[in-house]
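Engineer: give the three-dimensional model of this entry:
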Amino acid sequence: MENGGTTQEIVKVTYKTGDYAGEVVDRDERRILVKILSVLKHPTQGDLHHPYDPDVPLFHERRALAYTEKVWIPRQGVEPYRGEVIAYADSLKRALGAEIEQIDRLNRWSARCLEQLDTLRKDYGY
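Structural biologist: I've put the predicted structure just below:
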């Protein structure tokens, strides 16, 4: 990507369970500073040590990084990104929608499981 005669290095990074496309701004021997341009995957909600458990003492809310927010990422967590960099607002809307759809699918799966288990419970005579 060209910008005023300089080449932008676009990368994919994961930060606190979210995936992003961003521009490399700076680097040192251990880390790379990335300016966020697009949200690829919205961060996961809840306690990562107890997935799918709503009854934890602290149910984490994780917001997506903001447009042009800069974040230091360990070098091993940065990879080249060759996909389309979608406008931030559109990418956030897509990523949030995908996360909601995944949770909805999990809710529907749970409901079907409960129906099946209720049938089995009756079959077992309990």
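
Engineer: going forward, measure contacts between C-alpha atoms and count neighbours the same way
Structural biologist: Will do.

Engineer: who's the closest spatial neighbour of the residue nearest in space to the middle of the chain, skipping the chain neighbours?
Structural biologist: Among the residues of the chain, the one closest to the centroid is Gly18, at 2.7 Å (CA atoms, centre = their mean). Residue nearest to Gly18 in three dimensions, not counting chain neighbours: Pro43, with 3.9 Å by CA to CA, 6 or more residues apart in numbering.

Engineer: quick one: residues contacting that neighbour.
Structural biologist: 16-19, 62-64 (CA atoms under 8 Å, 6 or more residues apart in numbering).

Engineer: how about the strands of the protein, start to end?
Structural biologist: Ranges of strands within the chain are 2-3, 6-7, 10-15, 18-27, 31-41, 70-74, 78-80, based on DSSP state E.

Engineer: for the third one, name the packing helices and strands.
Structural biologist: Contacting strand 10-15 under the criterion 3 or more CA pairs under 8 Å, 6 or more residues apart in numbering; DSSP states H and E are the following elements: strand 18-27, strand 78-80.

Engineer: following up with a second sequence; could you model it the same way so I can compare the two?
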Amino acid sequence: MSFQIGDRVIAEYKTGVYYGEVVEMSSSMKAAVRILAVKDHPTQGDLHNPMDPSVAFFHQRRALSHQEIALMPIATIRPYAGEVPDYQVSLKRALLAQIDKLSDMEAWARRSLQELDQLSKEYFPPSN
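Structural biologist: Next up, the predicted model:
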């Protein structure tokens, strides 16, 4: 796909997704994108060991800043024609969505552990 300077885009950078504007085509493979808003907050932790809280270095990933320019592979960029939300509003919404998702996973894991505990008791009843 070909982009022009000034095109509005949705772009993925590392594990975050952003609304942005193309400011430079550095090559046929990469474009410099100015961050206008946050669509999806970056994922926390070690990407090579997902869902493992016990890794040697648990990465804290911040969202890219408003107006920050990041060099992104063209393959991670797609056109965007909608309205771009306010940066602060989008950052808060993305952060809360990530927190809600993880809270739901935590609740699901607790409930799953309860069910597995019950199954364990059924599978392996105590001997009399």
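
Engineer: check the gap between the residue nearest to Gly18 of structure 1 and Leu117 of structure 1 for me.
Structural biologist: Look at Pro43 of structure 1 and Leu117 of structure 1: by CA to CA, to the nearest Å, they are 32 Å apart.

Engineer: which of the contacts of Pro43 of structure 1 are buried?
Structural biologist: 18-19, 64 (16 or more other CA atoms under 10 Å).

Engineer: ok so, going back, so for Glu101 of structure 1, which of the strands of structure 1 sits nearest?
Structural biologist: Glu101 of structure 1 lies closest, by CA to CA, to one member of the strands of structure 1: strand 31-41, at 12.4 Å.

Engineer: how big's the offset between the closest one and structure 2?
Structural biologist: Mean deviation of strand 31-41 of structure 1 from its aligned counterpart in structure 2 after superposition (mean CA distance after the TM-score superposition for structure 1): 0.4 Å.

Engineer: mind listing residues that contact that strand?
Structural biologist: 18-27, 64-75, 78, 85-89, 91-92, 95-96, 98-99.

Engineer: make it 7 Å
Structural biologist: Strand 31-41 of structure 1 is contacted by residues 18-27, 66-75, 85-88, 91-92, 95 when judged by CA atoms under 7 Å, 6 or more residues apart in numbering.

Engineer: what does stretch 93-112 of structure 1 give?
Structural biologist: Outside stretch 93-112 of structure 1, the residues touching it (CA under 7 Å, 6+ apart) are 39-42.

Engineer: give me that answer again for 10 Å
Structural biologist: Stretch 93-112 of structure 1 is contacted by residues 18-19, 38-45, 52, 64, 86, 88-92, 113-118 when judged by CA atoms under 10 Å, 6 or more residues apart in numbering.
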